[in-house]
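Engineer: following is a predicted model, sequence given first.
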Amino acid sequence: MAVREQGPDPQIVLRYVGAYPAATQEQVRRLVVENRLAEYLQRKYPGTHDVQTDGALYEYALDLKQAHLRSSGPLHKVIWQNKMDVMQKVLGLNTAISRVQGGRLKAKAEIRIASLFKRTAPEFLEMVVVHELAHLRERDHDKAFYQLCRHMMPDYHQVEFDLRLLMLNEEIGSRP
């Protein structure tokens, strides 16, 4: 009699890597079944960052903006957000708050980053901040948007994929 492998519901894996080729999905499923996903992530992303306050996060985002998006409008607020539903893939928000001042309409750009990223590797924080900063110039997730993300962070796509693995790891309950 064959022994059946245990593992998470296949739909959970597909939720995070369903758009990738079948071979990639199988590799991820194998990491999960063999309980090696957390180890893989820890080995690949061993470090942590020290960006823990709203002020430090604002400075971090402003430094990235100055390095890559000087001509974009000003960034007014960047804060950690405790109540984001990271399991529904809300990792950061970029909003423009419009206010009437005098007879003029003014928009203030605000970025909110899920507090989950306080305890992740610096690459994940950078990827999410780069993603939200790219929205200052490109509103839609189109080719120009992802080109801008790659301009700011050349390994953007790999880190985004690994972030999907981190989120999968969080959902199945083992932490790296």
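Structural biologist: Received the coordinates, thanks. Numbers count the residues shown, from 1 in each chain.

Engineer: drop to CA atoms for contacts and neighbour counts, all remaining ones
Structural biologist: OK.

Engineer: any figure for the gap between the residue nearest the centre of the chain and residue 79?
Structural biologist: Nearest to the mean C-alpha position of the chain, by Cα atoms, centre = their mean, lies residue 128 at 3.7 Å. Spatial separation of residue 128 from residue 79 under the definition Cα to Cα, to the nearest Å is 13 Å.

Engineer: identify the contacts common to the two.
Structural biologist: Residues touching both residue 128 and residue 79 (Cα atoms under 8 Å, 6 or more residues apart in numbering) are residue 113.

Engineer: below is structure B, check it against A:
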Amino acid sequence: MTALRFLQAYPPALLDQVRHLIAEDRLGDYLAQRYPSRHEVQSDKALYAYTMALKQEHLRNAPGIDKVLYDNRLDVVQRALGLHTAVSRMHGGKLKAKKEIRVASLFKDAAPEFLKMIVVHELAHLKEFEHNKAFYKLCEHMLPGYHQLEFDLRLYLTWRELQGGRSDS
């Protein structure tokens, strides 16, 4: 039986369907058919602009973001696909907080839908810190179909793991 560590919270019947796709070596084909293209947001500067456009569209009143970048140190093993941080420093006798969003580098080669899902997820943390009902409602508001994309992203991560980390499909 295939261990599906990225999909553990899903119902057994759904996991059986995924195992069936894996057993028939069709998971990669399913993903390639559903998400055939790759996005063009390749630099940190482009990722910052992309993130700020989404923020402006959906979260105008949320706190500002000082830095957005791809981070090759974020590890899927530790379940960090994206990261939002607030770095506080003393500056001229005042405490300054800088907000950062880091996106795992593996998303440079992913479908545009997956990149958007990760960015929306991290942006939602500007308003809702916990993964609660309000958080997921905000994600769904910013990106209709968010839950399906999160599931498909988990399928993509499972497929990558089965391929030994390669993403050529």
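Structural biologist: Thanks, I have it. Keep in mind that this is a model prediction, so the values were computed, not measured.

Engineer: what about residue 27 of the first structure, distance to residue 21 of the first structure?
Structural biologist: Distance from residue 27 of the first structure to residue 21 of the first structure, by Cα to Cα: 10 Å.

Engineer: where does residue 107 of the second structure sit: helix, strand or coil?
Structural biologist: Assigned by DSSP: H, G, I helix; E, B strand; the rest coil, the conformation of residue 107 of the second structure is helix.

Engineer: how many neighbours does residue 113 of the second structure have?
Structural biologist: Residues within reach of residue 113 of the second structure, counting by other Cα atoms under 10 Å, total 18.

Engineer: who are the contact partners of residue 105 of the second structure?
Structural biologist: Taking Cα under 8 Å, 6+ apart, one finds 70-72, 74 in contact with residue 105 of the second structure.

Engineer: what's it aligned with over in the first structure?
Structural biologist: The criterion is TM-score structural alignment: under it, residue 105 of the second structure has residue 115 as its aligned partner in the first structure.

Engineer: do the same with residue 68 of the second structure
Structural biologist: So, by TM-score structural alignment, residue 68 of the second structure is matched to residue 78.

Engineer: can you report how many residues lie near residue 129 of the first structure?
Structural biologist: 26.

Engineer: now do the end-to-end distance for stretch 49-65 of the second structure.
Structural biologist: 11 Å.

Engineer: among the contacts of residue 105 of the second structure, name the buried ones.
Structural biologist: Buried residues within the contacts of residue 105 of the second structure, defined by neighbour count using 16 or more other Cα atoms under 10 Å: 70-71, 74.

Engineer: of these, just say which sits nearest to residue 112 of the second structure.
Structural biologist: residue 70 (14.6 Å; Cα to Cα).

Engineer: check the gap between the closest one and residue 45 of the second structure for me.
Structural biologist: Counting by Cα to Cα, the gap from residue 70 of the second structure to residue 45 of the second structure is 10 Å.

Engineer: many thanks, we can stop here.
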